[in-house]
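Q: structure of the sequence below:
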Amino acid sequence: MDNKEYTLIKKQLTSLMDQSDLTINGLAEGTNLSSMTIRKILLQQTKPSVQTLEKITAFFEITIAQLFSEKLINIKRIEDIEALKDFYEDNKSNPEYFSSRSKEGIATYFLRNVLIKDQYFSEPRRAKEIHVYIKENPKYSKNFNPKVIAKVLDRMYNEGILKRMDKTGKKSVFYYSVNS
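A: The predicted model follows:
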């Protein structure tokens, strides 16, 4: 397997997890794979075996060829994918399996879909300032872990959603703003 194939599988798997609202732990549980295996695939540190690929494709009702395709896979509605539907029903009360319900997932959703629309983000802000703003603004009153906020902001920067400035030049304190 070459680097391109690793990159394609990572891209497809990340997209499948986003579309199905699954965390690494959720995907691991649903496919009967270890979370370490899923992490290593996403970090491109392991070549997934045929058996691993078969478990993933069976869970999402896709083909192995689709995992290696440049074109992103669009899965059917969750209700139409038997294994995924059963997984959702069996694990409703387990928030760690679903991105939108895990603590980091809730912070990610909030920053990507709510706070990014706030004028506050038009000016460059440090992660600590953003944390205080979210916590003390009566409009939000959310107390997310500052490290989680910093991690989500960094991810949003890496995805091109936010701009990041290093005003100190030490690569330790960053200022984030909307990438317009």
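
Q: going forward, measure contacts between C-alpha atoms and count neighbours the same way
A: OK.

Q: by contact count, what packs against the one helix or strand Glu29 maps to?
A: Using DSSP states H and E, Glu29 sits in helix 24-31. Packed against helix 24-31, as judged by 3 or more C-alpha pairs under 8 Å, 6 or more residues apart in numbering; DSSP states H and E, are the following elements: helix 35-42, helix 50-60, helix 82-90.

Q: the longest one packs against which elements?
A: Yep, that's helix 50-60 we're talking about. helix 24-31, helix 64-67, helix 82-90.

Q: another for comparison:
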Amino acid sequence: MEENEYQRAELVGNQLTSLLDQTGINVTGLAIATDISVNHLRTIKNGKASISSKTAGKIADFFGVEIDVIFSAKLFKLKKWETIETIKNFYEENVNNPQFFVARQGEESIAYFIKKELIPTMFFAEQREVNYVRKYIKKEYKRDFSSKEISRQLNRLTDSGVLSKEDKTGNKSIYLYKLKSKKGS
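A: Now for the predicted structure:
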């Protein structure tokens, strides 16, 4: 790319970053909405790719802006995104897809899941092995986390004082995790 192409790519990247930030949608969500590959959008967002008018048009259509906004050096301030039909529809259609939204990305993580789903239900009131936890989550919640992911998070919760951990066999291969009892209760 020539120097002015680099500058243009950087302007487009800055504009795209700003539009995404304003709407709370991440690159993965935009890729789904516009049918542009995630990798291509990341490259554009990082200011490292030229952008065709067709691609710019798809992005502009989604954000409800004129195509020249995508190429503008001045960052565009969207009106309330809730009033932009394409964005509003995207939010409504993807309410069950937290991975598309910046503020909800953590919901897909095992950490979020254990803290928000299992601990409040007193699931860990009894000692639980990692494999039991994994099978329970898969059966009851239709979520498939690996034993390694679960173990890592349970150890973090142990380190932070939420859970206690007991060596079941004495050879440090199987541990039992339980909610720590609160002092005075």
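
Q: quick one: TM-score?
A: Superposed pair, TM-score by TM-score structural alignment, normalised by the length of the first structure: 0.56. Supporting alignment: 112 aligned residues with a C-alpha RMSD of 2.5 Å.

Q: just to revisit the earlier point, winner for burial among the helices and strands packed on helix 50-60 of the first structure?
A: Compared across those, helix 24-31 shows the largest average neighbour count, a mean of 21 (mean count of other C-alpha atoms under 10 Å).

Q: what sits against the equivalent of Asn26 of the second structure over in the first structure?
A: Matched to the first structure by TM-score structural alignment, Asn26 of the second structure sits across from Thr23. Contact analysis of Thr23 of the first structure by C-alpha atoms under 8 Å, 6 or more residues apart in numbering lists 17, 96-99.

Q: residue nearest the centroid of the first structure?
A: Nearest residue to the geometric centre of the first structure (C-alpha atoms, centre = their mean): Asp18, 6.2 Å.

Q: tell me which element it is part of?
A: helix 3-20.

Q: what helices and strands are in contact with that helix?
A: So helix 3-20 of the first structure, by 3+ C-alpha pairs under 8 Å, 6+ apart, packs with helix 35-42, helix 64-67.

Q: pipe those helices into JSON lines and attach distance to Phe87 of the first structure per row.
A: Formatted as JSON lines, those follow (distance: least, C-alpha to C-alpha, whole Å):
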{"stretch": "helix 35-42", "distance to Phe87 of the first structure": "16"}
{"stretch": "helix 64-67", "distance to Phe87 of the first structure": "21"}
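
Q: which of the ones you listed sits closest to Lys151 of the first structure?
A: Of all these, helix 35-42 sits nearest to Lys151 of the first structure, with 16.8 Å by C-alpha to C-alpha.

Q: thinking again about what came up before, now do the contacts for the nearest residue to the residue nearest to the centre of the first structure once chain neighbours are set aside.
A: Leaving aside its chain neighbours, Asp18 of the first structure sits nearest to Ser99 (8.0 Å; criterion: C-alpha to C-alpha, 6 or more residues apart in numbering). With contact set as C-alpha under 8 Å, 6+ apart, Ser99 of the first structure has these partners: 18, 21-23, 105-106.

Q: thanks again, I'm all set now.
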